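Undergrad: Sequence and predicted structure are below.
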Amino acid sequence: MTNPLDQAPTYIKLAVDLIMILEQHDVAPEEVLKALEIVKSDFEKKRTES
């Protein structure tokens, strides 16, 4: 039996991995959202610089 995640796009796999890591570390949702804003901003800047 194959895992449907095996066929998923890379960004879906990454999202699932990140969710699992954050849940395992019991990070408060408010803290996660603040951190994701920083991560998103950083990667958007990197995308425009390349």
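TA: Nice, thanks for sending it over.

Undergrad: Every contact and neighbour count from this point should use C-alpha atoms.
TA: OK.

Undergrad: for this protein, longest helix please?
TA: Assignment by DSSP state H gives helix 29-49 as the longest helix of the chain.

Undergrad: same for that helix, what does it pack against?
TA: For helix 29-49, there is no helix or strand it packs on, judged by 3 or more Cα pairs under 8 Å, 6 or more residues apart in numbering; DSSP states H and E.

Undergrad: Please compute how far it lies from its chain's middle.
TA: Relative to its parent chain, helix 29-49 has a centroid offset of 10 Å by Cα atoms, centre = their mean, to the nearest Å.

Undergrad: what sits up against it?
TA: The contact list for helix 29-49 (Cα atoms under 8 Å, 6 or more residues apart in numbering) reads residue 22.

Undergrad: Quick check: buried residues in stretch 13-22?
TA: When burial is assessed from 16 or more other Cα atoms under 10 Å, stretch 13-22 yields no buried residues.

Undergrad: Presented hereafter is structure B, for comparison with structure A:
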Amino acid sequence: MTEKTSPLDNAPEDIKLAVDLIYLLESNEIAPEIALSALAMVKKDLEEKLKNKS
């Protein structure tokens, strides 16, 4: 039995995560403006974590 492979199997981790996030947002029918607002909050939080790490 052969396993099917996807082009994403060899993609960088950030690409895989982006695809997963897009799928999650679209499958839950999240409005783009809500998604962008939430992503801005996530970005700010992650940037703070990076700043505190260094």
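TA: Here it is on my side, so go on. Not measured: the values here are computed from a predicted model.

Undergrad: Overlay the chains and give the TM-score.
TA: TM-score for the superposed chains, counting by TM-score structural alignment, normalised by the length of the first structure: 0.93, backed by 50 aligned residues with a Cα RMSD of 0.9 Å.

Undergrad: The longest helix of the first structure vs the second structure, mean deviation?
TA: Helix 29-49 of the first structure, aligned to the second structure and superposed, deviates on average by 0.4 Å (mean Cα distance after the TM-score superposition for the first structure).

Undergrad: buried sites along that helix?
TA: Under 16+ other Cα under 10 Å, helix 29-49 of the first structure has no buried positions.

Undergrad: and that helix, which stretch of the second structure?
TA: Mapped onto the second structure using TM-score structural alignment, helix 29-49 of the first structure spans residues 32-52.

Undergrad: What does residue 12 of the first structure correspond to in the second structure?
TA: In the second structure, the residue paired with residue 12 of the first structure is residue 15, using TM-score structural alignment.

Undergrad: That match: neighbouring residues, count only.
TA: 12 (other Cα atoms under 10 Å).

Undergrad: check contacts around it.
TA: Applying Cα under 8 Å, 6+ apart, the residues near residue 15 of the second structure are residue 8.

Undergrad: Helix, strand, or coil at it?
TA: State at residue 15 of the second structure, reduced to three classes by DSSP: H, G, I helix; E, B strand; the rest coil: helix.

Undergrad: Against residue 36 of the second structure, how distant is it?
TA: Distance, residue 15 of the second structure to residue 36 of the second structure, using Cα to Cα, to the nearest Å: 18 Å.

Undergrad: Check residue 49 of the second structure too.
TA: With Cα to Cα as the criterion, residue 49 of the second structure and residue 36 of the second structure are 20 Å apart.

Undergrad: likewise residue 29 of the second structure?
TA: 13 Å.
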